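>>> starting from these lines, generate the structure:
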Amino acid sequence: MALLDRVHDSGRLVTHIRNQASLLEAVLEKLRSEKDPEQLAQAKQRVGEPEVDNAKLKSELDELSDRLDEADKELNELREGLVESQRHLKEQKADRRKADDELLKLMRENESLKAELPGKSIVDYKQSIAFGWGLRRMGQVSYEYGYRVVLARFQPRYPRLGDR
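Coordinates of the predicted model:
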């Protein structure tokens, strides 16, 4: 903003000096018509000084205008970069929300699987061949054990039963 103010002020100063130079040139023309060499030399010198100052200020104005153009270009590039960064940030936020939703979904699914797993594993084990064989073996052992227990109880009461 300060650069813009300097360019504007320099432009006004150049215009002011140009107006002064025009006035001095008018005075110079008047003196030429009067033909006084000493006053004419002084007037030429007075006209030349603002022209030199005007040229310096004009070159400074051109330089400041170039710097202003460069600053505008840089500002536009930065704005484009900002827009791109904001777009990228929005995409990342959307991706993060999707990832959070997916994580929450997976966590819920994991919890439900943890709840189902013990019951399912028991059902699966009961349907397995090893469980069936284990039951048969246990049944046979139970049968044999039960037979021996009954036999052990009956033998003292009925000693003759065991002879046959």
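>>> CA atoms for contacts and neighbours, from now on please.
Fine.
>>> quick check: Leu40 vs Glu29, distance?
9 Å (C-alpha to C-alpha, to the nearest Å).
>>> so how far is Asp101 from the residue nearest in space to the middle of the chain?
For the chain, the residue nearest the mean C-alpha position is Leu89 (3.2 Å; C-alpha atoms, centre = their mean). Applying C-alpha to C-alpha, the value for Leu89 to Asp101 is 18 Å.
>>> ditto for Arg136
50 Å.
>>> which one's the longest helix in the chain?
helix 37-126 (DSSP state H).
>>> show me what that helix is packed up against.
For helix 37-126, the packing partners by 3 or more C-alpha pairs under 8 Å, 6 or more residues apart in numbering; DSSP states H and E come out as helix 2-34.
>>> for the helix it packs on, buried residues please.
Residues of helix 2-34 classed as buried by neighbour count (16 or more other C-alpha atoms under 10 Å): 7, 10-11, 13-14, 17-18, 21, 24-25, 27-28, 31.
>>> second chain to compare with the first, below:
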Amino acid sequence: MSEMPQVKSEEPLEAWRSSLSGSIRSKVDQLRAELETSKQHRKGLEQEVSIACAGLQEARDDRARLEEEVLPLTEAATLLQSELKAEGLKAITQYKASQGFESGLVKMGQVSYEFGYRVAVERFRAKYLNSTVEENLFAELPEDANMKMDLCQPFDDSATLEN
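Predicted coordinates:
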């Protein structure tokens, strides 16, 4: 341990005491200033925390509200999807029962037949260069334009065998 110097008179002790109290006072003043700065900083941080807590609570409220809104919308979307699927199946069934669908199938058969005919004619021409095909069965002829036909004629695609 350090020993305090022995002073013979009261005056140096008084000077030492006053210098010591001056340095202590300056240190106390410095610590008080730091304490005040820390208090102000703490108040600022507390305000930021309260603002952040309010924002968090607002976000939680918004989330709860949106979740409440999403559930009925999801149910409505599911209902609409099932209705749309049912309507789509009804529309397909109605279209397949219509005359347009049946005539479309007939036309598709005619197109494939016509295409097959054209392929066969081209193969014939390639194989027999000197021969000619006189008539294109699918060419539109002016005398056919005035021909009256029943539009509701049923399509008969059965193969007839002749002996």
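>>> what angle sits between the longest helix of the first structure and helix 2-34?
160 degrees (axes from the mean of the first three to the mean of the last three C-alpha atoms, to 10 degrees).
>>> please tell me how far Ser26 of the second structure sits from Ala33 of the second structure.
Ser26 of the second structure is 11 Å from Ala33 of the second structure, where distance means C-alpha to C-alpha.
>>> tell me the contacts of the corresponding residue of the first structure for Ala33 of the second structure?
With TM-score structural alignment defining the correspondence, Ala33 of the second structure maps onto Asp66 in the first structure. With contact set as C-alpha atoms under 8 Å, 6 or more residues apart in numbering, Asp66 of the first structure has no partners.
>>> separation between Asp66 of the first structure and Leu57 of the first structure?
Taking C-alpha to C-alpha, one finds Asp66 of the first structure at 14 Å from Leu57 of the first structure.
>>> with Arg157 of the first structure instead?
138 Å.
>>> the more surrounded of these two?
Of the pair Arg157 of the first structure and Leu57, Leu57 is the one with more neighbours under other C-alpha atoms under 10 Å, namely 17 against 9.
>>> surely Leu64 of the first structure and Leu3 touch.
Yes: contact between Leu64 of the first structure and Leu3 holds when scored by C-alpha atoms under 8 Å: they sit 7.3 Å apart.
>>> would you mind finding the match for Glu67 of the second structure in the first structure?
By TM-score structural alignment, Glu67 of the second structure lines up with Asp100.
>>> run a quick neighbour tally on its match.
By the criterion of other C-alpha under 10 Å, Asp100 of the first structure has 12 neighbours.
>>> look up how far Glu91 of the first structure lies from it.
Distance of Asp100 of the first structure to Glu91 of the first structure, given as C-alpha to C-alpha: 14 Å.
>>> what do you get for Glu38 of the first structure?
From Glu38 of the first structure over to Glu91 of the first structure the distance is 79 Å, taken as C-alpha to C-alpha.
>>> same deal with Asn19 of the first structure?
Distance from Asn19 of the first structure to Glu91 of the first structure, by C-alpha to C-alpha: 59 Å.
>>> can you check Arg6 of the first structure too?
Distance, Arg6 of the first structure to Glu91 of the first structure, by C-alpha to C-alpha: 42 Å.
>>> ok, Glu144 of the first structure next?
Glu144 of the first structure is 74 Å from Glu91 of the first structure, where distance means C-alpha to C-alpha.
>>> how far does stretch 64-83 of the second structure sit from the chain's center?
Put simply, stretch 64-83 of the second structure sits 17 Å off its chain's centre (C-alpha atoms, centre = their mean, to the nearest Å).
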